[in-house]
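Engineer: My questions concern the predicted model and sequence given below.
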Amino acid sequence: MATIPPPPSVDPALPPAAPGKPISPLRFADFRYFWFARFTAVMATIAMVVVIGYQLYDTARTDYGMSIKEASFQLGLLGLFQFAPLAVLTPVAGWAADRFERRRVAIFSNLIDLCIAATLWWFTAQDALTLPLLFSLAALHGVARVFSGPAMSAIAPNIVPPAVLPRAIAMSSIAWQSASVIGPAAGGLIYAADAASVYIFAAILLALSAFTISRVRPVQPPPAEVRRHPLREMVDGLQFVWSERFLLGTITLDLFALLLAGATAMLPVYARDILHTGSEGLGFLRAAPAVGAAGVALGLAIRPIERNVGVKMLWAVAVFGAVTLGFGLSTHFFLSLGLLVIMGAADMFSVFVRGTLIQLNTPDHMRGRVSAASGLAISASNELGEMRAGAMAALIGPVGAVAVGGAAAIGVTALWSWLFPELRRAKTFESQFR
């Protein structure tokens, strides 16, 4: 049985939360800087990812003369190219977040993405994009993401009191989801007006994010009782996740459900060849899940869920699969938008449960590594899910790939409720490790 981790360490200068009186994390200046830095970085990177996907699909169809199925498979490969550096570097990134000053790690990742944006601006302006170039830059973007995620996740618990952390996680999710609404819509509209300008927009936002995170007071790595070999420390985070059965069930549920039900990779196909809305429509389709997620995140920031968290998570994942099935079969733009909104709202519940469990029940000296392990599962479900969708679309078409994936996610939810009865029995967050 795993030992009970100590409560998260917090800077002693932080004022304690008054008993029985909720405090907004925005009361703390460091959290405000952190929130804005995350908002601008996510807006920039998601706008870039949406446009890269559309450019890759369009380039495959026009310049390379590929069919819809062949170009859909290229979108799957794009997910694989983004996941490869995550799979290789995740242990290193988590270790770096626990050994180095966390703001600098986050700034470093922003600067990598800024260089990617500048490169894409140049080649787009010169009308010189190729599939190998897009795949290479997608892989480099994966490198930036793998270092950004653990560092940013590990900063938040050190700049607010533990009692405020659930609301801080929800507020951080609002930053992410609201940026995920604005970024794709803005990216699609800017791209339609002037293709290269979208990357100037992203570069400015990334520079703002790097500057803003530098305004947060230094978040030094916590001292460990015993420093061991870096490879041994990298393994510790994975062992901690493996030893906590509830946490393992939560992470792997999201992993397999999203791996099977991910529809994001096929959105360029739906926008161009099924719903016939072009890049503008793609921006709205990509933003729609974030609209639902942002609404749920706002509700959780005001009133975090506290009871029956396991059952609510299971139902949310089941709804996610069912709505994905419906989206796959839809041929009406506004119906598809509505289904994507519900999809994002359902997904937000599992994100909140998993994020709160990790942050409240992980020792601070391991938080970067455990966050990296969780981030790897999320990335595997997203990027490998895109590869799964692309490969299946090459065989049975994009509609079948999305619809079958949604049905499979419902089956995974039922299976996990049986394999991990702890998920059904979970009543609160903290009791799972007692």
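Structural biologist: Everything's here; your move. Residues are numbered from 1 along each chain as shown.
Engineer: drop to CA atoms for contacts and neighbour counts, all remaining ones
Structural biologist: Will do.
Engineer: Spit out the contact partners of the spatially most central residue of the chain.
Structural biologist: For the chain, the residue nearest the mean C-alpha position is residue 378 (6.6 Å; CA atoms, centre = their mean). By CA atoms under 8 Å, 6 or more residues apart in numbering, residue 378 lies in contact with 254-255.
Engineer: Report the secondary structure element holding it.
Structural biologist: Element membership of residue 378, judged by DSSP states H and E, is helix 367-379.
Engineer: from the middle of its chain, how far away would the next helix or strand after that helix be?
Structural biologist: The helix or strand immediately downstream of helix 367-379 is helix 385-396, counting by DSSP H and E. Its chain's C-alpha centre and that of helix 385-396 lie 21 Å apart, by CA atoms, centre = their mean, to the nearest Å.
Engineer: Use this one as the comparison:
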Amino acid sequence: MIDPALRSLPGLPSLIVGRIFSQLSATTMTIAIGWQIYALTHDVASLGYLGLAQFLPMIPLTFVAGHVADRFNRRTIVLICQACEILATGALAFAAAFHALTTGAIYTFAAFYGVLRSFEMPCQQAFLPAIAPPALLPRAQALLSSLFMTASIVGPSLGGLLYGIGPVVCYGLSTAGFAAAFGGTLSLRLLHTVLAKEPITFASVFAGLSFLNRRRDLLGAITLDLFAVLLGGATAMLPVYADGILHVGPIGLGMLRAAPAVGALLMSWGLSRYPLKGRAGLIMFVSVVAFGIATIAFGASHIVWLSIIALMVLGASDVISVVIRSSLIQLATPDSMRGRVSAVNTLFIGSSNQLGEFESGMLGTAIGPEAAVIAGGVGTIMVAAVWVRLFPRLWALDRLEDVFPEEQ
């Protein structure tokens, strides 16, 4: 049920179709290529290389993509990326139909998809402020987050089911999903966007970092999330917990993996119906502390239902931080800078997820999985305490709708 106040936003349905079908197709396709690469290699390390192939293009392209998003029509950029996704996923389906898929082809596709996402995501993140006024933006952001979480839950399950029928079916429907996303973006009408006019220089390309250095509240919000996810990477240990600690097997592993997304979905729905009224900074720090406490509880638990509840709380607290951070970035950033700032934010999120899994794996090998998860939760709480002192403006943040952009 969509909040009545959001129904007055004419571009919101098109934005929802574009974002949600894109995420649904992406997660469905990602599960499928993971299954296929493992079927071809029977090597666990190949799964890690697959994720790395998607992430590595983001490192050199982030700042270029952000600058492109601020200088050219963002809707056109997204349409080009989604058209390429249709063609690339369709090529996967064609190759799978003729049993011509190789590991090299899949890795190449993953890297190409990483390039497309590097350009697509900063532009997509800048769409919502061009549709929703400041007073409605936090509520609209919460609605998008809830739908995004739904797609993140459905996509992997759908990918596994469709791959069981056949990879051609899986890739074919992912292609159809990207086509639906293309249609949603094509029908999207943005009310106001301001493109950057300064010449392309080294300083203008990296202006997103300079802007964040001036806006300490934004820098604090982004880095707080970075270190919270980096240290609190409990989800990387789920297979170990499902097998050797909770003894629930693969079905239980599926429940554990779904629990954070379910918690996030419920909280996102709540925030879309009952938006934050004030003390947004305090609430963000409390949510990060709750994330740390839930991580500790999960790390110490040997009871299945308690572990699931802890993971649901973890997901719910994380989405509070995500909604506040995303709304703050969009509201406080001038439209001509949104692409570059969103690109930096995207890089930080990708880095925290990938490096968080790496950190959890290495620490788990050194001191054991339970100690590693608990240590990560304690570290998250300590980071929140330090960030209160380092970023007092973020701590004092009150009403999100009262935040206004500061010009360059």
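Structural biologist: Sure thing, it's come through. All of these numbers come straight from a predicted model, not from anything done at the bench.
Engineer: rewinding a little: find me the equivalent region of the helix holding residue 378 of structure 1 in structure 2.
Structural biologist: Taken onto structure 2 by TM-score structural alignment, helix 367-379 of structure 1 occupies residues 338-350 there.
Engineer: Show me what counts as buried in that stretch.
Structural biologist: For stretch 338-350 of structure 2, a neighbour-count test (16 or more other CA atoms under 10 Å) marks 338-350 as buried.
Engineer: Pull the most distant pair out of the residues you listed.
Structural biologist: The span of those, defined through CA to CA, is set by 338 and 350 at 17.9 Å.
Engineer: and the longest helix along structure 1, what other elements does it pack with?
Structural biologist: When structure 1 is parsed with DSSP state H, its longest helix is helix 29-62. Helices and strands touching helix 29-62 of structure 1, by 3 or more CA pairs under 8 Å, 6 or more residues apart in numbering; DSSP states H and E, are helix 68-99, helix 102-125, helix 131-155, helix 165-193, helix 197-214, helix 267-269, helix 278-302.
Engineer: Stretch 145-155 of structure 2: average distance to aligned residues in structure 1?
Structural biologist: Mean deviation of stretch 145-155 of structure 2 relative to structure 1 after superposition (mean CA distance after the TM-score superposition for structure 1): 1.7 Å.
Engineer: Go through that stretch and flag the buried ones.
Structural biologist: Within stretch 145-155 of structure 2, the residues scored as buried using 16+ other CA under 10 Å are 145-153, 155.
Engineer: can you put the residues you listed in JSON lines and add distance to residue 386 of structure 2?
Structural biologist: As requested, the buried residues of stretch 145-155 of structure 2 are exported to JSON lines (distance: CA to CA, whole Å):
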{"residue": "145", "distance to residue 386 of structure 2": "28"}
{"residue": "146", "distance to residue 386 of structure 2": "30"}
{"residue": "147", "distance to residue 386 of structure 2": "33"}
{"residue": "148", "distance to residue 386 of structure 2": "31"}
{"residue": "149", "distance to residue 386 of structure 2": "30"}
{"residue": "150", "distance to residue 386 of structure 2": "33"}
{"residue": "151", "distance to residue 386 of structure 2": "35"}
{"residue": "152", "distance to residue 386 of structure 2": "32"}
{"residue": "153", "distance to residue 386 of structure 2": "34"}
{"residue": "155", "distance to residue 386 of structure 2": "37"}
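Engineer: So for stretch 34-49 of structure 2, what gets flagged as buried?
Structural biologist: Residues of stretch 34-49 of structure 2 classed as buried: 34-38, 46-47 (neighbour count, 16+ other CA under 10 Å).
Engineer: Same check on stretch 108-125 of structure 2?
Structural biologist: With burial defined by 16+ other CA under 10 Å, the residues of stretch 108-125 of structure 2 counted as buried are 109-125.
Engineer: just to revisit the earlier point, between helix 197-214 and the longest helix of structure 1, find me the angle.
Structural biologist: Interaxial angle, helix 29-62 of structure 1 versus helix 197-214 (axes from the mean of the first three to the mean of the last three CA atoms, to 10 degrees): 160 degrees.
Engineer: Residue 293 of structure 2 corresponds to which position in structure 1?
Structural biologist: That one, residue 293 of structure 2, aligns with residue 322 by TM-score structural alignment.
Engineer: list the contacts for that match?
Structural biologist: Contacts here follow CA under 8 Å, 6+ apart; on that basis residue 322 of structure 1 touches 406-407, 410.
Engineer: Mark which of these are part of helices, please.
Structural biologist: Counted as lying in helices by DSSP H, out of the contacts of residue 322 of structure 1, are 406-407, 410.
Engineer: Now rank those residues by neighbours and give me the top one.
Structural biologist: Highest neighbour count within these, by other CA atoms under 10 Å: residue 406, with 28 neighbours.
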